[in-house]
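>>> Predicted model follows, preceded by the sequence.
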Amino acid sequence: MAMRCNRPGCTGEIDETGFCVECDHRPLPEAPQSAPAGGCGAPGCGTAGRPWSVNGIVTMPTMPSRDPASRIMMQSTAFDAVRRCGRAGCQGRLNSATGSGAPRTKGFCPECGKPFTLEPRLKPGDLVAGQYRIEGPLARSGFGWVFLARDEHLDNRYVVLKGLVNTNDARAAEMAVRERQYLTRLDHPNIVRIYNAVTHYDAEMDEHLGYIVMDYIDGDSLQQARVPALRARARCGRRDVDCVAMPLEHVLGYGLQILSALAYLHDQGLVYCDLKPDNVMRGTDRIVLIDLGGVTEAPGRGGAFTPPFAPPREELAKYGATVRSDVFSLGKTLENLLSAGVDKSPELERADPGGISVAAESFRRAIRRATAEDRERRFADAAEFAEQLTGVVHELNGLRQGIESRSPSARFAPTSRLIDAGLGSVPPLTRWTAPGEAAGAERPPEPAEIMTGLPLPRVDPADPAAPYLTGDDPAPRELLGLPAGDSVELLLRGARAHLELGAPDAARACLDRAAILLPEPGHRWRLGWYRGLAALAGRQVKTALGEFTDVCDMLPGEAEPKLAMALCAEWLQQVDRAERLYTAVWRRDRSMVSAAFGLARLRLARQDRDGAVAVLDEVPAISLHRDAARIAAVRALVEPVAGRAAQPGDVLRAATLTRPDRLRLDDGEPDGKARQRLTALVRQVALDIGVTAAEAEPAVLGSPCTRDGLRLLLERSLRDLARQAGGPDQSDALVDLANRVRSRTLLTGWRH
């Protein structure tokens, strides 16, 4: 049987080459993996070998190995940047244009007359230090040439020699010495290793040149890997977007490995300074930082940053090169790489509603924070940046694969509260005694319910009140009895306690005091979260949405702000936005059942009862809210939706769902109060819409299901409910309802 394409909107057959005959694409991968399959099978395109993993959450392709000799530059090109004479007191321009307009590559300094050359100082076949046989130049670094060589003392193993353009260049010499010093003391899999430091006599220039011997990385720089989509497709001869070099997962994987290297450097008291795609190699099975000539101790002055990856000049002048400088450069690097990817507009917007657009926007939020002009708004360090990128990966994995991909949040405490607008609860007796008060099943939660149901930020362990708040949450009045003093956490928790007790003015006073005490802008998301809760308490949902959006900008990898945004968007009838956010949260984390209920309500609003039940069925069996989801599924099938009554097939299905073996109620009691009410609801709707069936759920609708049989069953249910009544008025109303549904006899016409 021919395999069919599984891309949205396409059902074409897959031919023998593995491509769809209609859309000319590969089918989407069905096996669990973190990245789409790359490559089309054309020479030099795609992946080879066994994939490798970044932190166990991103599957990266093993790049095809290339013959090192094929990387040798066939023709040496001139330096684009201005090269100055390094002789003491001389700043002559060495590579000024000749009469023909071409820049000089060798000659004499126009100022002091000293001879110079900018051409490679080593030729193929040269033997350096009696050990390293030169194959040819690989590239030009910022200050010199990089050569491929073979180590004749180690079975002709390939190595890289990096040297200076000109030993008279004092800055180049300083950078080379610094690089050698740092490389010899660093040991990290994502940082290039140094093996040796050697010298070689250049007879032409009568100079001894220094070189460092480094590990040969089989791969390309990330700058070389930024192949534009059109060039990639032209090379492959197909229109397959998978040929483009960098899917979003890969860019995230690169970022995480770079952050691992940066965190290591920062722990050593160093900053990298010159992070850019040219200085990052994509090896066959890892990412490697190269060219450590710009590394300096933090805070460093005059770090070798390269525009446009350099932080603002004013910042460098005031603070020097710092950890946040590296964060900025990495953000710019990832932004540069993202521009080469396929997962960007307008392609994203044409994806399915639950596509990866939310994850792509989360990545952009992370980049915007990393590259903020205000350094205090950036990620404080590599660990914080990596934490949020990891969250984005989990979000992307959930959206791309449709399977759960989550890890415990480091910023928000777990909560067992369900925000469901009552859909997951068995209807109260007022459903029969005051039917005019009942709302449709698609009704969104009230702002007050959202406020009390959203999780709270984890307690800052550095806060003086942390020991009092790390256990079970104290009751609101108990919490307000503690002296806040200079504790930001007590002020923030106190604000929420005041909101629960209906004291908004006192809550605002707590938040104003906390705003004064917050240590730095990087922590102000906590204040924004509580301000969002305060806005919900005042039914200012649009304001709350703005606050939660700001929190999401600071914490783009967290699911909780997106849940808050989705709930606000649903209330404001921003349906598409709410659905995308709910989908991103739910596919990533099946413990956040409030998102599943949100999706169910949105589907009910579209009169998609089956879709609502389907998402409620996804609630795991081990969830605390599994029974609530089953109850919600029953109500989704029988309650009026968007003004339309249920259909007979829906009611028959709901009756099956209420069986004791499918739905546990009343602590397992077979005929408890909750089950009596839910059974009465199904029977009431069945009678109202005239359900009849030869075979039905006997315990609920009888078998066979007839109108007179339903009257008798509903009458019994209503009399059971009358015994649950809280007073005579409610009991009498239920008995009257029971009498009105009784069947008439043929002899007297009276109901019995």
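Thanks, I have it. Numbering: from 1, shown residues only.
>>> From now on I want contacts and neighbour counts done on CA atoms only, so please keep to that.
Will do.
>>> Could you tell me the end-to-end distance of stretch 115-130?
27 Å (C-alpha to C-alpha, to the nearest Å).
>>> which residues are in contact with that stretch?
Outside of stretch 115-130, the residues within contact range by C-alpha atoms under 8 Å, 6 or more residues apart in numbering are 76, 78-79, 94, 105-109, 133-137, 145, 147, 165-166, 198-200, 202, 205.
>>> Mark which of these are buried, thanks.
Buried residues within the contacts of stretch 115-130, defined by neighbour count using 16 or more other C-alpha atoms under 10 Å: 79, 94, 105, 108-109, 133-137, 145, 147, 165-166, 198, 200.
>>> can you give me the strands in the stretch 101-250 of the chain?
Along the stretch 101-250 of the chain, counting by DSSP state E, counting those that start in this stretch, strands occupy 106-108, 115-117, 127-128, 132-140, 145-151, 157-163, 194-202, 207-215, 219-221.
>>> Take the ones you listed and lay them out in TSV including distance to residue 419.
Formatted as TSV, the strands of the stretch 101-250 of the chain follow (distance: least, C-alpha to C-alpha, whole Å):
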stretch	distance to residue 419
strand 106-108	74
strand 115-117	72
strand 127-128	71
strand 132-140	59
strand 145-151	60
strand 157-163	60
strand 194-202	57
strand 207-215	56
strand 219-221	48
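>>> also this one, for the comparison:
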Amino acid sequence: MTGSGTTRCDRPPCPGEVTATGYCDTCGRRPAAVSTAPARRDRDTRPGPTGTPPRASAVLARATGGEMTLPDVSVLDPSELIDADPRLPSDGRKCGKDGCREPVGVGYGDQPAAPTGYCPRCRHPYSFVPQLHRGDVLGGQYRVEGPVTHGGLGWIYLARDTRLDDHPVALKGLINAHDATALRVAEAERRFLTALDHPDIVRIINFVSWRDTGYLVMEFVSGRSLRELVTPAGQERLLGGPLRLEHVAVYGCRILDAIDYLHGRGLLYCDMKPDNVIHHGDRIKVIDLGGVRRIDDHDSVGVITPPYLPDEELYRAPDPAEPPAPGGGRRPRFTKLTDLYTVATTLRELVAAAEPGPAIAHDSFGRLLARATAPETGARFATAAEMAAQLRGIWREIHSLSTGEPHVAQSTVFSPGADPLHAGLGAVPPPDHWLRPPDRPAPDLDLAPPPPERVAVRLPVPIPHPAAPGPARELHTCATSLALGALDAAEQALLRACQLLGPAVARHDWRIAWHRGLLLLAKGDVHDDGAMQRALGMGPGARPRARHWFDAVCDALPGEPAPKLALGYCAERAAEPEAAERAYLAVWRRDPTDGAAAFGIVRIRLGRDDRAGALDVLDRVPAHAPHHGAARLAMVRVHVGWRGEQPPTAEDFRAAQRLTSALSLDGGHPEGEERVRLTAEVGASALRAVAAGALIPEELDPGPLLGDRPDERALRERLEAALRELAERARTREEHAALIDRANRVRPWSRF
């Protein structure tokens, strides 16, 4: 303590003192210990698609750092922004007297509007003339240079802080000093906002008075508003080129970070729009905090921009018990969902002006905006953290598809899936491969997707929602019953989960939709009865298939790879290879270790005879991936496999033998059955090519699969030996006889 009512400023190297006003008398800032104190987090954790585990808030903290960068926008000298001829808003404003709100300051015909005058309805005075002039000094510290622009409620002036080497600051006063609403909002700004300290929100430094008018002292943000980005000319001016979809995703994450900060302190923003976000340098600032209000404030008149508000705020029927707003009508009842809606409408405007990104990523962005603005509030995002987590995932999708760079991140809502779902392509052929009739040639590579009952129990599993323990237990029972093949028990557990949630919540709960899709896959898309439809509040004739439910999950979680993986499988199974490949690529580009997506792409490319494209995907599987060995084995089989009458080349056999030397078969044992079966498959393919005249033996190199002397006789002897060894390992007498018979058929003719 240095004196009565003062303390030392704790913001080095400032030597000033914090007075009774709460601000330093030198730097004009609040103490760091006050402005950075933690506040209560008020998060919505209700069940359903609008709830998210608390850990999702960590995603938001990362959204403003790392690789999610913005182009660097040049910052103008603040003096260049001074308006030499400040004029009132061209569309005028509302009368400031409570209960009137008649338009004032509007010109008629060719006549310009008068900057001062009286309301034509109630005769209340108005004035839009700037009250500060160059050279005025406020609070003995802030020297005015001139007006810059006007916000929704007040003129913004450039001033210099004479105690901090003429550092630029912004002064915000009132456009209409007689406006009672504006006076109340200014008081709200003073009361709520001076305690805020967030890097993406304009900082309120001080509050000073001048001739009976109060002015907020704010940091001066010398940048450009996002409003300029809605035109090509503005994009060129700000960014030096077109606005890209990934830029919009970064803007969204940073805006949501700021909104989440306000929500955590019990505040709503209420007036988000492109005009209220400034891009400066490589950062943003949310400005114009005049509309900020307490979450529980249902009485004060809001500062709003109707085109950005949800319909329920604009057209909500008046409550008879609700006192009327000044001038009649109703008061808006803003919630967190209102803020998220305005963020979505802001982003939608920017998306419409941006260069389209990859088609599936553009679709993901559209799904995010659709959920945030859904007609039913129960279907929307409940928190800024939840919405930002999905937008972060969409950014990864856009960036990885555009650049080819992976962006791996652990999901906060799905447990990782370990099964590559390679459908046999990444494993050596089973003994049944050799038990076909002797006159039937070796089959082509099996490119069919894995069976749905296997996929149903191998896809990633949702992380239970902590705020819904009862439904979570039933969903766990459903998943366990699915894994055991007890489909009726799984159905009943899922039905009980729906009943615990109730139709209004269950029909929007993505975990319900996910398990419903898995159950239908396991049952072959066959419905038993309408009990589930009734529990979800659906009509009796609605009988959607698994693909519908996975699509609903993708609507709810557009930034998650798991629902896209499921949609890719459904499209592949429905013989829609283009749609399947788009979905698989969206997953695999983000995370090359995802085996299910990688093998899905491989099957599709092989199906259109793109062997090189399939091998490229398999070759890109990283060494640390759990299915790296399966991918290497699949490369061997793709190299030596036949597609119809198209044989592999000599180079294919060389590549296969190089790859085989590094394979870990039979747990590393050099003489195990897997190696014998693979040797038989490669040898049979080579023998077929030589016998058909597609290859001459001299083109084949010796190696671990073809032996030391790969001519036709040696190939036959080696294949015969492999088949006889498999016969010794046969499971039944019939298998043994069939394998011996096949070995006899391939053995070379005697030399005598």
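Now that the structure is in, tell me what you want to look at. Everything numeric in this text was worked out from a predicted model, so none of it was measured.
>>> Next, the TM-score between them, please.
The TM-score (TM-score structural alignment, normalised by the length of structure 1) is 0.81; 648 aligned residues with a C-alpha RMSD of 2.6 Å.
>>> coming back round to it: from the buried ones among the contacts of stretch 115-130 of structure 1, which two are the most distant?
Using C-alpha to C-alpha, those reach their maximum pairwise distance at 109 and 133, which is 31.2 Å.
>>> hmm, back to that, could you point out which of the strands of the stretch 101-250 of structure 1 sits nearest residue 729 of structure 1?
Nearest to residue 729 of structure 1, of all the strands of the stretch 101-250 of structure 1, is strand 219-221, at 79.8 Å by C-alpha to C-alpha.
>>> starting at the chain centroid, how far to the closest one?
Chain-centre distance of strand 219-221 of structure 1: 26 Å, with C-alpha atoms, centre = their mean, to the nearest Å.
>>> Pull up the aligned stretch in structure 2 for that strand.
Aligning strand 219-221 of structure 1 against structure 2 (TM-score structural alignment) gives residues 223-225.
>>> try stretch 397-414 of structure 1
Under the alignment (TM-score structural alignment), stretch 397-414 of structure 1 falls on residues 399-416 in structure 2.
>>> Residue 524 of structure 2 reaches residue 452, doesn't it?
Yes: counting by C-alpha atoms under 8 Å, residue 524 of structure 2 touches residue 452, with 7.1 Å between them.
>>> For the residue of structure 2 most remote from its centre, give its distance to residue 104 of structure 2.
Going by C-alpha atoms, centre = their mean, the residue of structure 2 most distant from its centre is residue 752, 73.1 Å out. For residue 752 of structure 2, the distance to residue 104 of structure 2 (C-alpha to C-alpha) stands at 115 Å.
>>> One more: residue 241 of structure 2?
Distance from residue 241 of structure 2 to residue 104 of structure 2, counting by C-alpha to C-alpha: 40 Å.
>>> the more surrounded of residue 524 and residue 452 of structure 2?
Each of residue 524 of structure 2 and residue 452 has its neighbours counted (other C-alpha atoms under 10 Å); residue 452 has more, 20 against 14.
>>> For that one, what is the corresponding residue in structure 1?
For residue 452 of structure 2, the aligned position in structure 1 is occupied by residue 447, per TM-score structural alignment.
>>> Residue 79 of structure 2 too?
Under TM-score structural alignment, residue 79 of structure 2 pairs with residue 69 in structure 1.
>>> That match reaches residue 135, doesn't it?
Yes: contact criterion C-alpha under 8 Å: residue 69 of structure 1 and residue 135 qualify, at 7.3 Å.
>>> Next, show the common contact partners of these two.
residue 148.
>>> okay, stretch 587-596 of structure 1 sits on what stretch of structure 2?
Equivalent residues of stretch 587-596 of structure 1 are located at 589-598 in structure 2, counting by TM-score structural alignment.
>>> now the matching stretch, how far from the centre of its chain.
17 Å.
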